[in-house]
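Q: Here is a sequence together with a model predicted from it:
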Amino acid sequence: MSLETMFNVAGKSVIVTGGASGIGRAYVEIMVECGAYVCILDCDQDGLGQTVAQIGAEGWPGRVWSIAVDVSDRRALANAFDAVARKQGRIDAVFANAGLDAGPGFLTPEGERHPLGQIDSMPEDQWDRVLDVNLTGVFSTIRNAARHMKMTGGGRIIVTSSVAARVNESFVGTAYMPAKAGVDHLVRNAAMELAAYGILVNCISPGPFITNIAGGRLKNAADRAAFEAQSLLGRIADPEEIKGLALYLASPASSYVTGAQMTIDGGSSLRG
């Protein structure tokens, strides 16, 4: 297999949830740049319009479009998948990326107790919303991807998890870690179930990246320093740095990889 063939995704039909910004947008960009046709699913209507317009203006008009949908709305999500299959003919790869911040942790980066992050004072609807999007939304995305990929003989599902699935954080909202731990288990179980249908399920586990999910917090010097201190490289990653791994998992290069959880965190989880 030549290098060109190994990483070829030209003509593939791709869905990216949460693709209007951050890591999701990086997934969209690399897929479009390499010749795929991408539909972005996101609840941020303004962000969707801007992203589609900007990518089109960069020289790939017609290769990217969008549907405004919240991944926690199961019926709307299923309808969106059906619409993509009708327009693009099939669904070859799905990036289950949509997620949201869980609010403050029980400690501030300075080590003080955070009044809004205590387990006995954090809003219950905040817990519910994080689990609905970050875990159940991934389940619904995998479910719809599998439904379509079984009909066409296989495909790739790439889930965005987090190193927070394995490493607890005192200054990250309590709901975030169990949601991502559930995602990790879900990926492994789905990989076992769907391999028989030629559907490969893998997960990318980022460490600290500059994205909207933590973008507001990173304006605070103490918060930024806390995330930078986790990395062995002493910095927060740019979404550009995740593109190579995304392309690998969506392309023939990873044809014997399923159930894998690939960490990209600058070594931050080694601090344990």
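A: Nice, I can see it.
Q: Every contact and neighbour count from this point should use C-alpha atoms.
A: OK.
Q: pretty sure T174 is touching L116, no?
A: No: the pair T174 and L116 fails to qualify as a contact (CA atoms under 8 Å) at a distance of 10.9 Å.
Q: More neighbours: the two, which one.
A: Per other CA atoms under 10 Å, whichever of T174 and L116 has more neighbours is T174, with 23 against 16.
Q: That one - nearest residue in space that isn't next to it in sequence?
A: G105 (6.1 Å; CA to CA, 6 or more residues apart in numbering).
Q: what's the one you found in contact with, if anything?
A: By CA atoms under 8 Å, 6 or more residues apart in numbering, G105 lies in contact with 114, 116-118, 169-174.
Q: can you tell me which two in the residues you listed are farthest apart?
A: Greatest spacing in the contacts of G105, by CA to CA: L116 and E169 (15.3 Å).
Q: any idea how far the residue nearest to M6 when sequence neighbours are not counted is from L3?
A: The shortest distance from M6 to any non-neighbouring residue, by CA to CA, 6+ apart, is to A253 (4.8 Å). Using CA to CA, to the nearest Å, we find A253 at a distance of 9 Å from L3.
Q: Of those two, give the one with the bigger neighbour count.
A: A253 (16 against 8).
Q: State whether D184 is indeed within a helix.
A: Yes: per DSSP: H, G, I helix; E, B strand; the rest coil, D184 lies within a helix segment.
Q: Against A165, how distant is it?
A: Per CA to CA, D184 is found 7 Å from A165.
Q: ok, and here's another one to check against it:
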Amino acid sequence: MSFTGKTAVVTGAAGGMGLNIAQDLAKQGAYVVLIDIKESAIDLTQTKQGTTYFAKGDVTDSAFVQGVMGDVFKKTGRLDYLVNAAGVLWFDKDKSTEQTDLDSWDRIMEINLKSMVITCRHALPLMRKTGSGSMVHVASIQAMRGDDKPQVAYQASKAAIISLSKTVAMEGAADGIRSNSILPGPTLSPMQDRWVHDPSIQRSTESVIPLGRAGTTQDMSNATLFLLSDNASYITGTELIVDGGLLARP
């Protein structure tokens, strides 16, 4: 896969999956704009091959996102890829239907879902001008099942991402714009820093994964770059489960 000469925007890119995806795109020759409200976890000047630019701001701010995308389009003359990796998982505030904090529900929906509406609505016209485009949105296998220890806002937002991705796929198909989602299973990333403090939680989780281990951000990046690439040129409006076989269990 080569992304040389292409332009990408990746949200939630200060760390974890988003950063891994952005780095891999840059290593494959793309010009990558990383968006996050937090500072980048690494020195981006060390990224080889493609060029990266970090835009610090809130992905739920439509004017900010529109400005970033407009600037990158002016600079490169194109927008080829969009990756929506921004998301939060708040174990302390997002709990069961009866317990979840409703103010937190609203903010989780903003960050996980509204940000996707915002990025897509500003990316679509620029991709049409480019002549094609590909989007990947990070959902979760939690969108496909219930949980006896739920985070209801997180799960509902991730399920909505899958639905919205399908709609965007239909909206962009005539212009050669594809939209797909990936559904990560348990993944070693900053979002699961509780595993660092209590490794027994990680071991318990991995014991039920058929492949016997948690996923890595590299696993998720590999899946994302495949869906973005021309190797997936006939794939749109669908989701790729990347969970070590967890959802296949009876």
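A: Thanks, I have the structure now. Here the structure is a predicted model, which is why all the values come from computation and not from measurement.
Q: Fetch the TM-score of the aligned pair.
A: Superposed pair, TM-score by TM-score structural alignment, normalised by the length of the second structure: 0.92. Supporting alignment: 250 aligned residues with a CA RMSD of 1.9 Å.
Q: Which position in the second structure pairs with I204 of the first structure?
A: By TM-score structural alignment, I204 of the first structure lines up with I182 in the second structure.
Q: I misspoke; the intended subject was G89 of the first structure.
A: By TM-score structural alignment, G89 of the first structure lines up with G77.
Q: Not counting its neighbours along the chain, what's nearest its match?
A: Nearest residue to G77 of the second structure in three dimensions, chain neighbours excluded: T130, at 7.6 Å (CA to CA, 6+ apart).
Q: Between D184 and A165 of the first structure, point out the one with more neighbours.
A: When D184 of the first structure and A165 are compared for neighbours, D184 comes out ahead with 26 against 19, by other CA under 10 Å.
Q: That one contacts A164, doesn't it?
A: No: counting by CA under 8 Å, D184 of the first structure stays clear of A164, with 10.4 Å between them.
Q: Show me where the second structure has its strands.
A: Under the criterion DSSP state E, the second structure contains strands at 7-11, 31-36, 52-56, 81-84, 133-138, 177-184, 187-188, 215-216, 239-242.
Q: can you put these in TSV and add mean neighbour count and distance to P125 of the second structure?
A: Output for these, formatted as TSV (neighbours: other CA atoms under 10 Å; distance: least, CA to CA, whole Å):
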stretch	mean neighbour count	distance to P125 of the second structure
strand 7-11	27	14
strand 31-36	25	18
strand 52-56	19	21
strand 81-84	27	12
strand 133-138	27	10
strand 177-184	26	10
strand 187-188	20	33
strand 215-216	18	33
strand 239-242	20	23
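Q: Take the ones you listed and lay them out in TSV including distance to N112 of the second structure.
A: As requested, the strands of the second structure are arranged in TSV below (distance: least, CA to CA, whole Å):
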stretch	distance to N112 of the second structure
strand 7-11	11
strand 31-36	13
strand 52-56	17
strand 81-84	9
strand 133-138	9
strand 177-184	13
strand 187-188	17
strand 215-216	20
strand 239-242	17
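Q: residues near whichever residue in the first structure pairs up with R194 of the second structure, how many?
A: Correspondence of R194 of the second structure to the first structure, assessed by TM-score structural alignment: G216. Using other CA under 10 Å, G216 of the first structure has 11 other residues around it.
Q: for D125 of the first structure, same thing?
A: Neighbours of D125 of the first structure (other CA under 10 Å): 9.
Q: Map I118 of the second structure onto the first structure.
A: In the first structure, I118 of the second structure lands on S140 (TM-score structural alignment).
Q: distance of the closest residue to its match other than its chain neighbours from A20 of the first structure?
A: Excluding its sequence neighbours, the residue lying closest to S140 of the first structure (CA to CA, 6+ apart) is R74, at 6.6 Å. Using CA to CA, R74 of the first structure is found at 20 Å from A20 of the first structure.
Q: Who has more neighbours out of those two?
A: Between R74 of the first structure and A20, A20 has the larger neighbour count (other CA under 10 Å), namely 27 against 17.
Q: Tell me who's in contact with the aligned residue in the second structure for the more buried one.
A: Aligned against the second structure by TM-score structural alignment, A20 of the first structure finds its counterpart in A14. Going by CA under 8 Å, 6+ apart, A14 of the second structure touches 34-36, 38-42.
Q: and if you look at D132 of the first structure?
A: Here D132 of the first structure is in contact with S72 (CA under 8 Å, 6+ apart).
Q: Tell me how far it lies from V71 of the first structure.
A: D132 of the first structure is 8 Å from V71 of the first structure, by CA to CA.
Q: same thing with V32 of the first structure?
A: Using CA to CA, V32 of the first structure is found at 22 Å from V71 of the first structure.
Q: between these two, who's got more neighbours?
A: V71 (29 against 25).
Q: Touching, that one and G137? I think so.
A: Yes: contact criterion CA under 8 Å: V71 of the first structure and G137 qualify, at 5.0 Å.
Q: what is in contact with those two at once?
A: A98.
Q: Can you tell me what V242 of the second structure aligns to in the first structure?
A: Using TM-score structural alignment, V242 of the second structure lines up with I264 in the first structure.
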